[in-house]
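Student: coordinates only, no sequence provided:
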């Protein structure tokens, strides 16, 4: 059995199909871990959701910020916004099945075979492995629970920016979700900053990538993540963290990592969006 982690698909069903052909993916024997943002910006969000959902227990998706945005829009009963391309999900005859499945996806996943941790964006430097898994379950229970609509009403925002165990209520949940789905940089005190999206070297001097945070308590844990298409590289940071969002929707590549061997496989993507124009 081979387990592959796959970067942000973002509604690009055809590149996903081509990548799996290149991997010779066998759904009877292999497993896939998707690193979030299955939907939005690409042309076939509904088709991607149907495919991944149809794999059953052979696939896991960790929730990304675009996945949560879709769920929030659906909960409000809104149409897709000008920059969104998931109206096909909102109009789908199997809409409720697709959204219900997506809402039950975890925020973090621990692969039982390799011990690799999978998240969409990253983790707070103060969290241990056991703490981040517990917090992921805590927030996921609210996302899939009866008060999910109220959660989405409080989800957007950048406050608070520093983890404290005493955080409560919506502020606590917002911080947890922001770390798992939006973080890129943090400062020396561990305050997260979600405003800067460029590659390392373009950010203010007081910020560093979350995976290079001094004293990060998961520094010895292997973590795979997506979210950061401008990271500018695919590779291990200190041997323990690897970003796999290689900008498929922007005309880059869709990339898979073999968790058993460390081998990377990718396929070129035509690009549904234009960097600097559609961002």
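Tutor: Noted; the coordinates are in hand. None of these values were measured; they are calculated from a predicted model.
Student: please make it C-alpha for all contacts and neighbour counts, starting now.
Tutor: Fine.
Student: can you give me the buried ones in the helix or strand residue 99 falls within?
Tutor: Using DSSP states H and E, residue 99 maps to helix 95-103. Going by neighbour count (16 or more other CA atoms under 10 Å), the buried part of helix 95-103 is 95, 98-99, 102-103.
Student: please name every helix or strand in contact with it.
Tutor: Secondary structure elements in contact with helix 95-103, counted by 3 or more CA pairs under 8 Å, 6 or more residues apart in numbering; DSSP states H and E, are helix 45-54, helix 65-76.
Student: let's bring in a second model and compare:
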């Protein structure tokens, strides 16, 4: 059995099929992990959701910010300027797909590997990260999920505190797991910069490079950061698997057993605005 971890798809279904052919993927024996952002920006979000849901226990996907945005849209939220979610929202199996997506985790663990979409604040150890993920997952899977999704957006609070309560606490957890790239040494999140390390303002650093990060002993797999510039950061024990598929980059898979990367080139489905990828 091989475990393959695949970076952000964002509706890029055809490259996924080519990647699986390169991997000689066998659904009877192998397992697929997806780093979130299954949908949006690319042209085939509906096909991606149907395919991965159809894999059943063969596939695991964590939630990304675009996945949560789809759930918020379905709950009555406003569309983004560059959304490509109409086919999902109009599909006859819309409710089945949305219910399936709503039950995906924020954090997945297996034999020392952690899979999440964006990052962990430096204050959280693994036990704290697990507890935080489970809190949001319980709300998303519960009857009050629509109200939470309507209050999910926003950059504050920027700093974790065990005393955070209610939607402010849940919003911080969502922002960490699905939007984080940079923070300062004390763990204040700055969710605005999207460029490669070295382009950020003074005092900011990649979340995984904060000295003394409490999760530094875990091997972490994540997506979300298409401008990161490299996949493996061995000194920090992290793998950033978003290699810009929707922007004309590559779709990347990591085999956990061999640590071998496999990539396929992708069409440029979307052109970044202002030179920034999201």
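Tutor: That came through fine. This is a predicted model, so every value here is computed, not measured.
Student: of the buried residues of helix 95-103 of structure 1, which is the nearest to residue 160 of structure 1?
Tutor: Closest approach to residue 160 of structure 1 among those (CA to CA): residue 103, at 23.7 Å.
Student: the helix or strand following the helix holding residue 99 of structure 1 vs structure 2, average offset?
Tutor: Past helix 95-103 of structure 1, further along toward the C-terminus, the next helix or strand under DSSP H and E is strand 108-110. On superposition with structure 2, the mean distance recorded for strand 108-110 of structure 1 (mean CA distance after the TM-score superposition for structure 1) is 0.5 Å.
Student: now strand 108-110 of structure 1: buried residues?
Tutor: 108-109.
Student: what's it in contact with?
Tutor: 62-63, 116-120, 132-133, 136, 180 (CA atoms under 8 Å, 6 or more residues apart in numbering).
Student: by neighbours, which of those residues wins?
Tutor: Neighbour tally across these (other CA atoms under 10 Å): the maximum, 32 neighbours, falls on residue 120.
Student: ok, back up a step: pipe the helices and strands packed on helix 95-103 of structure 1 into TSV and attach mean neighbour count and distance to residue 142 of structure 1 per row.
Tutor: Shown next, in TSV, are those (neighbours: other CA atoms under 10 Å; distance: least, CA to CA, whole Å):
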stretch	mean neighbour count	distance to residue 142 of structure 1
helix 45-54	19	21
helix 65-76	20	12
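Student: so for residue 167 of structure 1, which of the ones you listed sits nearest?
Tutor: helix 65-76 (21.4 Å).
Student: quick check: whichever helix or strand comes after that closest one compared with structure 2, mean distance?
Tutor: Following helix 65-76 of structure 1 in sequence order, the next helix or strand is helix 87-90 (DSSP H and E). When structure 2 is superposed, helix 87-90 of structure 1 averages 0.4 Å from its matched positions, counting by mean CA distance after the TM-score superposition for structure 1.
Student: could you say what helices and strands helix 87-90 of structure 1 packs with?
Tutor: helix 45-54.
Student: by how many degrees do the helix it packs on and helix 95-103 diverge?
Tutor: 60 degrees (axes from the mean of the first three to the mean of the last three CA atoms, to 10 degrees).
Student: residues making contact with helix 45-54 of structure 1?
Tutor: With CA under 8 Å, 6+ apart as the test, helix 45-54 of structure 1 has contacts from 10-13, 38-39, 59, 85-86, 88-89, 92, 98, 101-102.
Student: which members of the residues you listed are the farthest-apart pair?
Tutor: Maximum pairwise distance among the contacts of helix 45-54 of structure 1 (CA to CA): 23.5 Å, between 59 and 85.
Student: quick one: what's aligned to residue 241 of structure 1 in structure 2?
Tutor: Counting by TM-score structural alignment, residue 241 of structure 1 corresponds to residue 238 in structure 2.
Student: contacting residues for that match?
Tutor: By CA under 8 Å, 6+ apart, the contact list for residue 238 of structure 2 reads 208, 219-222, 232.
Student: and the strands in structure 2?
Tutor: Under the criterion DSSP state E, strands of structure 2 are mapped to 3-6, 31-34, 59-61, 108-110, 113-115, 182-183, 189-190, 205-206, 219-222, 232-233, 238-240, 250-255, 260-265.
Student: deepest-packed of these, please.
Tutor: Ranked by mean neighbour count, the strands of structure 2 are led by strand 182-183 with a mean of 26 (mean count of other CA atoms under 10 Å).
Student: the closest residue to residue 200 of structure 2 other than its chain neighbours: neighbour count?
Tutor: Leaving aside its chain neighbours, residue 200 of structure 2 sits nearest to residue 193 (6.5 Å; criterion: CA to CA, 6 or more residues apart in numbering). Using other CA under 10 Å, the number of residues around residue 193 of structure 2 comes to 17.
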